[in-house]
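A.B. asks: What follows is a predicted protein model with its sequence.
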Amino acid sequence: MRREAVVTGIGVVAPGAVGATAFWDMLTAGRTATRAVTLFDPAGFRSRIAAEVDFDPAAHGLDEEQIARMDRYVQFTAVALAEALADSGTPLEGFSPWRLGVSMGTAVGGTTLLEKEYVTMSRSGADWVVDPSSASPHLYRALTPSMLSGEVAELVGARGPVQTVSTGCTSGLDAVGYAAQAIEDDLADVVVTGAAESPISPIAMACFDAIKATSDSNDDPEHASRPFDRHRNGFVMGEGAAVLVLEEASAAKRRGADIRCRVAGFANHGNAFHMTGLRREGTEMARAITTALDRARRSAEDVDYVNAHGSGTVQNDRHETDAVKRALGAHARRVPMSSIKSMVGHSLGAIGSIELAACVLAMDTGVVPPTANLTTPDPECDLDHVPLTAREQRNDVVLSVGSGFGGFQSAVVLDRGV
């Protein structure tokens, strides 16, 4: 009998909303969380806007030691993890720790803490040779992205397969896909998975300023993230985390779990083309979609909703539109496809898991979230991108796609097939 992975719990820390219910209310209302940067002084930057999380770690239950030890993105994860475990009702103490796994994604890891510590050790850059004696004892945790999964494993007592996935902006999709594969391959019975990021810092923002990938609509941050719109001019940086609890389907049924959906198919492909460029025809993303559908034993016509990568760059939006047309054929023009980045920005490695949480909620509620700010569609992005207003419909099979620098193209299929 084929082992299958199912979602039994989700937790979300997102711009504009902490908690899955508040997150979904915001998305379905079409509210945007993009604003002027407040986490540092952005004067002199080309892009001075972002989608920030209003977050007080102490108010969300973290103690002083955790706050001192954990970088901001790990704090997000701890809060999302607590919500996901409570939502799932998974009695972790009833599982062997050797059958409990962790698969977390992040693109840039501890950027926030690394920059803060460098500023301290170099006296704001005045000293070429830094003073290590002034460093935090937790600095090493910021250096290695593996610390994210290590922290989660410690929190849940996992001794099974533990991994950190860092594949750029597809990290959040890939982490969940690999978590499902660990269950399918009988390596674990429960896997805590998801992704987190806190890249709203001077060095990370400067990286995207340099290549002019981010929006410079600084005078109108609320409407700056405009996927598929003719007037878009780049993505808006975001931050946040989402955690999903995956369980082996038959065991979840036996314990009477509330099974939200099945992680039915996953695939990723590289384009071997360019670090930041994309082939217009979208062959590799299309291949990821068709492979994920094949693994889910679903056809293109089964897809009820496509959660788009929809970053709001001309190159990506047109590439993705063509890829979905190539993969879904005539059905591409019948299926709604929207981008929640229009509301919560692009949180790099975290966004794939945040989007999967939105997909689960779309299935739960029978609602497709809108693409906010889409007032003047790009004629070359001519699919049904659900402009401005959420739409009610039954969502039994949902496809989420992602595209990342380095040529990564990923797809995850969720369905009710349990």
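C.D. replies: Ah, there it is.

A.B. asks: For the rest of this, base every contact and every neighbour count on C-alpha atoms.
C.D. replies: Will do.

A.B. asks: need the contact list for residue 217.
C.D. replies: 47, 49, 224, 233 (CA atoms under 8 Å, 6 or more residues apart in numbering).

A.B. asks: How about the secondary structure of it?
C.D. replies: Recorded secondary structure, residue 217: coil (DSSP: H, G, I helix; E, B strand; the rest coil).

A.B. asks: ok, it to residue 340 distance?
C.D. replies: Distance check for residue 217 against residue 340: by CA to CA, to the nearest Å, it reads 18 Å.

A.B. asks: What strand or helix carries the residue nearest the centre of the chain?
C.D. replies: Centroid-nearest residue in the chain: residue 351, 2.1 Å away (criterion: CA atoms, centre = their mean). Per DSSP states H and E: residue 351 is located in helix 351-365.

A.B. asks: one step back: from residue 136, how far off is the closest residue to the residue nearest to the centre of the chain other than its chain neighbours?
C.D. replies: Spatially, and ignoring its direct neighbours in sequence, residue 351 is nearest to residue 172 (6.2 Å; CA to CA, 6 or more residues apart in numbering). As for residue 172, its distance to residue 136 is 29 Å (criterion: CA to CA).

A.B. asks: Please say which of the two ends up with more neighbours.
C.D. replies: Neighbours were counted for residue 172 and for residue 136 using other CA atoms under 10 Å; residue 172 has more, 37 against 14.

A.B. asks: what's the helix or strand for that one?
C.D. replies: Judged by DSSP H and E, residue 172 forms part of helix 171-184.

A.B. asks: Tell me how many other residues surround residue 39.
C.D. replies: 12.

A.B. asks: Doesn't it lie inside a strand?
C.D. replies: No. Under three-state DSSP, residue 39 sits outside any strand and is assigned coil.

A.B. asks: Can you give me every residue that contacts it?
C.D. replies: Taking CA under 8 Å, 6+ apart, we find residue 39 in contact with 200, 201.

A.B. asks: So it versus residue 72, what's the distance?
C.D. replies: The value you get for residue 39 to residue 72, if CA to CA is used, is 11 Å.

A.B. asks: Over to residue 85?
C.D. replies: On the measure of CA to CA, residue 85 and residue 72 end up 20 Å apart.

A.B. asks: Please compare the first structure with the one that follows:
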Amino acid sequence: MSEGRRVVITGIGVVSPGGVGRKQYWQLLSAGRTATRTISLFDAAPFRSRVAAECDFDPAAAGLSRRQARQWDRTTQFAVVAAREALEDSGVLGQSEPYRTGVMMGTACGSTMSLDSEYALVSDEGKSWLVDEFHGSPYLYDYFVPSSMAAELAWICEAEGPVGVVSTGCTSGVDVLGHAADLIREGHADVITTGASDAAISPITVACFDAIKATTARNDTPETASRPFDRTRNGFVLGEGCAVFVLEELEHARRRDARVYAEVAGHASRCNAYSMTGLSDDGLEMADAVTAALDMARHDPAEVDYVNAHGSATKQNDRHETNALKRSLGGHAYDIPVSSIKSMIGHSLGAIGALETAACALAIEHSVVPPTANLHESDPECDLDYVPLVAREHRIATALSVASGFGGFQSALVLDAPPRSAA
């Protein structure tokens, strides 16, 4: 690692349920509004769970051409639009050497929606075991290869340095930010456009989560269906979206007088090697990831001012996470605000960690903790300060975001307020 190289966020772009753009995103979160509703992207009538947090996304209105809208899966469309916003926000385009510029994107499901629809097309809606490739899209190869999304962004970012994809399930959005930050710290790049995108609200995804009963069946009241840490919670709400950041080496940002949202101070990832879908109540691996991330950031637990929880609204995850925070933060866990924005925008799988990181950076900027919506009846086993219903003014110098994913992945990311001389 190059001694003294620090990494900051100088640009943010968002496509989320409830609005396109970081300003609309923050307005939704700070107002405590929910963007969960009955699925409209396809006929969900046959399914157990018919609720999702969809993005009201019009490719043409977002600046994409008809050709781009046809060529790119929805996941890539989100990524391109969010990246354009982040680059414009940062003003870094053309301000770094191409070989010192990279792209790292995260995704759990890649081009699920396009693959789902293309399979239905070539198999005659699943009737034919022997499919007819003649009817497939000419872009089918791009749908199969998640790296196509990063390659498209590399063209936009003029990046000829490190370019790649991180896919670790629901922790992808945190893990890719940590990886990108390490590439800058180690001297492999000065600027990396990074984030995560997923658009997987499709029949195959809904069917998979129906099979294990991980998603809520609260179909009659979709706007209040996502209830993290609430006694009445009964599963998560599927979502979609994207958040993209410009990460920059601190001195590089200072030389061009860039505005800084936050510093990426620490990160860590662990795996529990326990179960593909199950979690033990003790939260040991998540706690260890939190401790390691804080150690990297050189922070004591008492310095954490806000925790953006994974808060998926499944009973085992909420218990697991609550115990992990108590184990890693000690008594301080009871003294700091904790909230889950999945209560408002659902669980967008690999993208959610990036969206939660954006929420943390904006919370630092505005000194406001977004609330946990729909939290009316606290679960006695989840006894931390989960900021129910209404946002709270609160100065945040250090924010911690945690993520948990199938396969036992547990990750943590620490953001600090901008260094004084770069604010």
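C.D. replies: That came in fine, so what should we check first? Quick caveat: nothing in here was measured; it's all calculated off a predicted structure.

A.B. asks: What is the resulting TM-score of the chain superposition?
C.D. replies: The TM-score (TM-score structural alignment, normalised by the length of the first structure) is 0.99; 417 aligned residues with a CA RMSD of 0.8 Å.

A.B. asks: so the helix holding residue 172 of the first structure versus helix 351-365, what angle?
C.D. replies: Inter-element angle recorded for helix 171-184 of the first structure and helix 351-365: 70 degrees (by axes from the mean of the first three to the mean of the last three CA atoms, to 10 degrees).

A.B. asks: now helix 171-184 of the first structure, how far from the chain's geometric center?
C.D. replies: Distance of helix 171-184 of the first structure from the chain centroid (CA atoms, centre = their mean, to the nearest Å) equals 13 Å.

A.B. asks: post-alignment, it versus the second structure, mean distance?
C.D. replies: Aligned to the second structure and superposed, helix 171-184 of the first structure gives a mean residue distance of 0.5 Å (mean CA distance after the TM-score superposition for the first structure).

A.B. asks: And for stretch 352-365 of the first structure?
C.D. replies: Its matched residues in the second structure lie on average 0.3 Å from stretch 352-365 of the first structure after superposition (mean CA distance after the TM-score superposition for the first structure).

A.B. asks: in that stretch, what counts as buried?
C.D. replies: Neighbour counts using 16 or more other CA atoms under 10 Å place 352, 353, 354, 355, 356, 357, 358, 359, 360, 361, 362, 363 of stretch 352-365 of the first structure among the buried residues.

A.B. asks: Against residue 107 of the first structure, how distant is the closest residue to the first one other than its chain neighbours?
C.D. replies: Read it as residue 352 of the first structure. Closest residue to residue 352 of the first structure in three dimensions, ignoring its sequence neighbours and counting by CA to CA, 6+ apart: residue 172, at 4.1 Å. Distance, residue 172 of the first structure to residue 107 of the first structure, using CA to CA: 9 Å.

A.B. asks: Please enumerate the shared neighbours of those two.
C.D. replies: 349, 350.

A.B. asks: that older thread, could you list every helix and strand in contact with the helix holding residue 351 of the first structure?
C.D. replies: In terms of contacts (3 or more CA pairs under 8 Å, 6 or more residues apart in numbering; DSSP states H and E), helix 351-365 of the first structure is packed against strand 5-14, helix 171-184, strand 190-197, strand 240-248, strand 397-404.

A.B. asks: how about the helix or strand just after it, which residues of the second structure does it hit?
C.D. replies: Later in the chain than helix 351-365 of the first structure, the nearest helix or strand by DSSP H and E is strand 367-368. Using TM-score structural alignment, the residues of the second structure aligned to strand 367-368 of the first structure are 368-369.

A.B. asks: Quick one: neighbours of the residue opposite residue 58 of the second structure in the first structure once aligned, just the number.
C.D. replies: Residue 58 of the second structure maps onto residue 56 of the first structure when the alignment is built from TM-score structural alignment. When neighbours are counted by other CA under 10 Å, residue 56 of the first structure registers 12.

A.B. asks: again with residue 109 of the first structure
C.D. replies: Residue 109 of the first structure: 27 surrounding residues under other CA under 10 Å.

A.B. asks: Leaving out chain neighbours, which residue sits closest to it?
C.D. replies: In space, and not counting its chain neighbours, residue 109 of the first structure is closest to residue 145: 4.8 Å by CA to CA, 6+ apart.

A.B. asks: roughly how far apart are residue 109 of the second structure and residue 11 of the second structure?
C.D. replies: Residue 109 of the second structure is 25 Å from residue 11 of the second structure, by CA to CA.

A.B. asks: if you count what's nearby, which of those two comes out ahead?
C.D. replies: Higher neighbour count among residue 109 of the second structure and residue 11: residue 11, with 27 against 22, using other CA under 10 Å.

A.B. asks: Contacts only, for the corresponding residue of the first structure for that one.
C.D. replies: Counting by TM-score structural alignment, residue 11 of the second structure corresponds to residue 9 in the first structure. Contact analysis of residue 9 of the first structure by CA under 8 Å, 6+ apart lists 84, 85, 86, 87, 88, 89, 244, 245, 246, 260.

A.B. asks: Between these, which sits nearest residue 317 of the first structure?
C.D. replies: Comparing these against residue 317 of the first structure with CA to CA picks out residue 244 as the nearest, at 27.2 Å.

A.B. asks: right, and the closest one touches residue 195 too?
C.D. replies: No. Residue 244 of the first structure is not in contact with residue 195 according to CA atoms under 8 Å; the separation is 9.3 Å.

A.B. asks: With neighbour numbers in mind, choose between those two.
C.D. replies: Using other CA under 10 Å as the criterion, residue 244 of the first structure and residue 195 rank with residue 195 on top: 39 against 33.

A.B. asks: so where do the helices sit in the stretch 201-350 of the second structure?
C.D. replies: 203-212, 250-255, 284-297, 315-329, 342-345 (DSSP state H, counting those that start in this stretch).

A.B. asks: what's the mean deviation for the last one versus the first structure?
C.D. replies: Translated: helix 342-345 of the second structure. Following the fit onto the first structure, the mean deviation recorded for helix 342-345 of the second structure is 0.1 Å by mean CA distance after the TM-score superposition for the first structure.

A.B. asks: Now do that helix: distance to the chain's middle.
C.D. replies: On CA atoms, centre = their mean, the centre of helix 342-345 of the second structure falls 12 Å from that of its chain.
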